[in-house]
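# Give me a model of this one.
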Amino acid sequence: EIDKIARKKNTTSRDVSGESVQQGMLKLLEGSDIEVPVGANSKNAMVPLATVNTRNILFICGGAFPDLEDIIKQRLNKESSIGFTSNLKDAHDKDPDILSKVTIEDLRKYGMVPEFLGRLPVICTLQGLTKEMLIQILKEPKNAILKQYQKLLALDEVELLFDDSALLAIAEKAMKKDTGARALRAIIEEFMLDIMYEIPKDENIGRVTITGDYINGKGGPLIEIRKDEVPKIASSRTPEKS
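Down below sits the predicted model:
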């Protein structure tokens, strides 16, 4: 998350956590021999060092870059306010794809030093997660959080289901939090806490269905009682001959 090491603005002292870190990473990014400590206690001065050549290492630097949108909008609105398009100076304020218009100069104004940016030749932006993507994250991965809860309740022989309205409601709540897929676990744990604590106490419960109404605070989960099968009794009577 290189946005965390951006140069601090309006400071007269040495920026040890921002610009200095960027300067220290230049040698690492340009491809050279770097000595790194070996072992868990890397802060020990006597720990052995190993040499790693970074020439063939692919470095991918990412980050959320808060406030970068404002820098891009300021530049684009300034360009739009010149000449015959001056009436469109606010045209970019509601652009959902504003980050895709980022330039090296925008990143420099954000706080990244030119030498650091010069060693990262490719810049691309990632689209925000949609509700459909969040629902896929809930269901499809092998270790999806829904599957984790289903396996936990399966230990008590209880089937846990999430209907489509519940998945949509969870995704909508996550979109409002604007923290990406991280919000999914927090939302689900909030609604599953009581269920995971209370349901295993009742051996008669066989199935729990989470609905959209429950997620939206308009009701509770649907609980189905376990159905005991009556064993078939074999008849000892011989069928009558017709």
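# From now on I want contacts and neighbour counts done on CA atoms only, so please keep to that.
OK.
# can you map out the strands along this protein?
Using DSSP state E, the strands of the chain run over 33-37, 49-53, 159-162, 205-210, 222-225.
# got the contact list for the last one?
To tie it back to what came earlier, the one meant is strand 222-225. 204-211 (C-alpha atoms under 8 Å, 6 or more residues apart in numbering).
# rewinding a little: columns distance to residue 178 and mean neighbour count on top of the strands of the chain, output as TSV?
Output for these, formatted as TSV (distance: least, C-alpha to C-alpha, whole Å; neighbours: other C-alpha atoms under 10 Å):
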stretch	distance to residue 178	mean neighbour count
strand 33-37	37	13
strand 49-53	39	13
strand 159-162	23	18
strand 205-210	23	19
strand 222-225	29	13
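# Which residue is the nearest non-sequential neighbour of residue 165?
residue 212 (4.5 Å; C-alpha to C-alpha, 6 or more residues apart in numbering).
# how about that neighbour, what does it touch?
163-169.
# how about those in JSON lines, adding distance to residue 76 and neighbour count?
Formatted as JSON lines, these follow (distance: C-alpha to C-alpha, whole Å; neighbours: other C-alpha atoms under 10 Å):
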{"residue": "163", "distance to residue 76": "44", "neighbour count": "11"}
{"residue": "164", "distance to residue 76": "41", "neighbour count": "13"}
{"residue": "165", "distance to residue 76": "40", "neighbour count": "16"}
{"residue": "166", "distance to residue 76": "41", "neighbour count": "20"}
{"residue": "167", "distance to residue 76": "38", "neighbour count": "23"}
{"residue": "168", "distance to residue 76": "36", "neighbour count": "18"}
{"residue": "169", "distance to residue 76": "36", "neighbour count": "19"}
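# I figured residue 145 was touching residue 185, is that so?
Yes: look at residue 145 against residue 185 with C-alpha atoms under 8 Å: they come within range, at 6.9 Å.
# what residues are shared contacts of these two?
Joint contacts of residue 145 and residue 185 (C-alpha under 8 Å, 6+ apart) do not exist.
# For the contacts of strand 222-225, work out which two are farthest apart.
204 and 211 (20.6 Å; C-alpha to C-alpha).
# who has more neighbours, the two?
When residue 204 and residue 211 are compared for neighbours, residue 211 comes out ahead with 22 against 14, by other C-alpha atoms under 10 Å.
# Relative to residue 189, how far out is the residue nearest to that one when sequence neighbours are not counted?
Leaving aside its sequence neighbours, residue 211 sits nearest to residue 166 (C-alpha to C-alpha, 6+ apart; 4.6 Å). Distance of residue 166 to residue 189, computed by C-alpha to C-alpha, to the nearest Å: 14 Å.
# same question, residue 57
Residue 57 is 39 Å from residue 189, by C-alpha to C-alpha.
# Closest to the geometric centre of this protein, which residue is that? Let me know.
The centroid of the chain falls nearest to residue 181 when counting by C-alpha atoms, centre = their mean (3.4 Å).
# Leaving out chain neighbours, which residue sits closest to it?
In space, residue 181 is closest to residue 134, 6.6 Å off (C-alpha to C-alpha, 6+ apart).
# neighbours of that neighbour, just the number please.
Neighbours around residue 134, by other C-alpha under 10 Å: 21.
# To compare with the earlier structure, here is another sequence to fold:
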Amino acid sequence: MLAWRARQLRILTRGLRTQTRYEYVPRDDMDDHPYMRPAGLATPRQLVQYLDEFVVGQEKAKKVLSVAVFNHYNRVHANLSSLSPEEEPGAMDWSETNVDDVRSGVSSARLHPHPHRISSSIPLQTRHPVPLFEKSNVLVIGPTGSGKTLLARTLARVLDVPFSVSDATSFTQAGYVGEDVDMAIHRLLQAASWDPHRASTGIVYIDEVDKIARKSGGTGMEGSRDVGGEGVQQALLRMMEGSIVSVQGKSPSPADTPSAAGPEGRSRPGQRGANAPSSKSDTYHIDTSNVLFILSGAFVGLDSVVKRRVAKGSIGFTANLAPSEESNSGSFLPFFTPNRGSSHNMLDLVEPGDLVKYGFIPEFISRLPSITTLAPLTIPDLRRILTEVRGSLISQYTALFGYSGVEIRFTSSALNEICRKALERGGGARGLRGIMETLLLEPMYEVPGSSIRFVLINEAVVQGKQPALYWNKSDGAAFWTAWAEEESLAEHTAS
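Alright, predicted model coming up:
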């Protein structure tokens, strides 16, 4: 009796397992998996490595933009594939009951098999569809000349997608003098060679977005409409979230259409407008649901808003009071954003509430979930911009003089002095170019068409104590000797 019960128990429990029989070993041939990365799309690390060749520093902003672009096109790939599912025949209904299980008295648990185990010929119909991922637009905050526009333009070179650049200062609310916000999509369609499908998966970059902040009161126009500030923000809301934008295409040029002009190009009398061809242009409808928006601006004064929020109020003899230059509202503001940054960048602490106080409506800020900041450039950063990155300023001016058959050299002390003056002047990398133009004005005027073949710029020349040093073609040895002496003197002074 006990032996018969043991045999029956073995029959009932022979198919039960507490551990999986096969491990979930990932396969390499998973190209049809809906969550796989599209072929040809660079990883965020590869995008950052590409940006490092052109942009100095700003590691956080590079990571944020690279991740945003990578996730955006993964999202576009997943959303487009989910909208057009492929219907495969031979669907297997996993809810059907197995006849053998009924005969043995054991019912199936109706567990769905792992996707890696099923054959490619049998689709898994009960698998959940790919969700529609939401879009994460990016807001880039940084001082003038810190590389905001350069980051976006550099990403445009490596990405095979349409890319358009617009300036928010020219935008006004619809119906007023200026550009409508639809012009950003119009430029994107132009960059896509008038292909609406490619334009609907492109990138729109809007610079100087801080200029459309809501204007504060005190001007006596509180009742008037802010058509260049809040009106533009409201017009951008639906476009950034996703809407259908109608764009007028390129109209046929007069040269491409038959005209009523004579053989000499003159109009024949009496036929003006009678047989004139229709100049109606094509209308394109662009869906901005898959368009990534990158907005940037200097946001001058935003650091003061953050400081007021972070500062802790107190009373008494030991109260922490704000510095006099911050409390004085009539203090002088420099024309350029200074390159000197404090030990801690206050803009790193920015929150959406600070941007609302700065003048943006909450609906606009909520459509920019990803916010990154750029730090002011330091002297080592300016030195790398001068000499190391691709398309550095020194390489540009060296090639410019090379077109005239002239070789120009800068000593190390001269480069350090240029960076020091740029730090005091402000304006970031743009300040460097302004100093270089002023410094090389006389050499660029004197050298072309003369017998000069060598130019040396040392520290005294940068300081304005002496003019640039020139040598003729036969004095090449003296030029190299003078340059070597300047370098050895700089090394001796540094040690």
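# is it possible to export the strands of structure 1 to a markdown table including distance to residue 94 of structure 1?
Output for those, formatted as a markdown table (distance: least, C-alpha to C-alpha, whole Å):
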| stretch | distance to residue 94 of structure 1 |
| --- | --- |
| strand 33-37 | 45 |
| strand 49-53 | 45 |
| strand 159-162 | 35 |
| strand 205-210 | 36 |
| strand 222-225 | 41 |
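# Among those, which comes closest to residue 109 of structure 1?
Among the strands of structure 1, strand 33-37 sits nearest to residue 109 of structure 1 (C-alpha to C-alpha), with 29.8 Å.
# which part of structure 2 lines up with the closest one?
Mapped onto structure 2 using TM-score structural alignment, strand 33-37 of structure 1 spans residues 244-248.
# Provide the contact partners of the matching stretch at residue level.
Contacts of stretch 244-248 of structure 2 (C-alpha under 8 Å, 6+ apart): 182, 185-186, 239, 281-288.
# swap in stretch 18-30 of structure 1?
4-8, 14, 34, 54-55, 59, 111-113, 115-116, 119.
# Of those, which count as buried by neighbour count?
With neighbours counted by 16 or more other C-alpha atoms under 10 Å, the contacts of stretch 18-30 of structure 1 contain buried members at 5-8, 54, 111-113, 116.
# before we move on, the earlier item: looking at the alignment, what corresponds to the residue nearest to residue 211 of structure 1 in structure 2?
Residue 166 of structure 1 maps onto residue 414 in structure 2, by TM-score structural alignment.
# same question, residue 134 of structure 1
Checking TM-score structural alignment: residue 134 of structure 1 goes with residue 382.
# again, but for residue 122 of structure 1
Using TM-score structural alignment, residue 122 of structure 1 lines up with residue 370 in structure 2.
# List the buried residues of the helix ranked longest in structure 1.
If you go by DSSP state H, structure 1 has its longest helix at helix 182-198. Of all the residues in helix 182-198 of structure 1, those buried under the rule 16+ other C-alpha under 10 Å are 183-184, 187-188, 191.
# Between those residues, which sits nearest residue 72 of structure 1?
The closest of those, once distances to residue 72 of structure 1 are taken by C-alpha to C-alpha, is residue 183, at 27.1 Å.
# what about the equivalent of that closest one over in structure 2, distance to residue 304 of structure 2?
Using TM-score structural alignment as the criterion, the counterpart of residue 183 of structure 1 in structure 2 is residue 431. With distances taken as C-alpha to C-alpha, residue 431 of structure 2 is found 24 Å from residue 304 of structure 2.
# same thing with residue 422 of structure 2?
Distance from residue 422 of structure 2 to residue 304 of structure 2, by C-alpha to C-alpha: 24 Å.
# More neighbours: the two, which one.
residue 422 (26 against 15).
# show me what contacts that one?
428, 431-432, 435.
# Take the residues you listed and write them to a markdown table, including distance to residue 318 of structure 2.
Shown next, in a markdown table, are these (distance: C-alpha to C-alpha, whole Å):
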| residue | distance to residue 318 of structure 2 |
| --- | --- |
| 428 | 38 |
| 431 | 41 |
| 432 | 43 |
| 435 | 45 |
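# and those residues, which two are the farthest apart?
428 and 435 (11.2 Å).
# Quick one: map residue 155 of structure 2 onto structure 1.
So, by TM-score structural alignment, residue 155 of structure 2 is left unmatched.
# helix/strand/coil for residue 155 of structure 2?
helix (DSSP: H, G, I helix; E, B strand; the rest coil).
# what does the one 10 residues further on give?
When the structure is split into helix, strand and coil by three-state DSSP, residue 165 of structure 2 lands in strand.
# Which single one of the contacts of stretch 18-30 of structure 1 is nearest to residue 195 of structure 1?
residue 4 (38.7 Å).
# which residues touch that closest one?
18, 63.
# Now check structure 2 for the residue matching residue 69 of structure 1.
In structure 2, residue 69 of structure 1 lands on residue 303 (TM-score structural alignment).
# for residue 17 of structure 1, that is, sorry about that
Applying TM-score structural alignment, one finds that residue 17 of structure 1 aligns to residue 228 in structure 2.
# these two touch, right, that match and residue 212?
Yes: Residue 228 of structure 2 is within contact range of residue 212, at 6.1 Å (criterion: C-alpha under 8 Å).
# which other helices and strands contact the lengthiest helix in structure 2?
Looking across structure 2 with DSSP H, the single longest helix is helix 59-83. In terms of contacts (3 or more C-alpha pairs under 8 Å, 6 or more residues apart in numbering; DSSP states H and E), helix 59-83 of structure 2 is packed against helix 44-52, strand 138-141, strand 370-373.
# ok, 10 Å please
Under the contact criterion of 3 or more C-alpha pairs under 10 Å, 6 or more residues apart in numbering; DSSP states H and E, helix 59-83 of structure 2 touches helix 44-52, strand 138-141, helix 148-158, strand 292-297, strand 370-373.
# residues in structure 1 aligned with the helix or strand following that helix?
Where DSSP states H and E defines the elements, the next helix or strand beyond helix 59-83 of structure 2 is helix 99-104. The aligned range for helix 99-104 of structure 2 in structure 1 is empty, by TM-score structural alignment.
# show me where structure 1 has helices.
Using DSSP H, helices in structure 1 cover 19-30, 68-80, 104-110, 114-118, 131-139, 145-154, 164-177, 182-198, 212-215.
# Let me know the angle separating the longest one from helix 164-177.
In other words, helix 182-198 of structure 1. Helix 182-198 of structure 1 runs at 130 degrees relative to helix 164-177, counting by axes from the mean of the first three to the mean of the last three C-alpha atoms, to 10 degrees.
# Before I go, just wanted to say thanks for your time.
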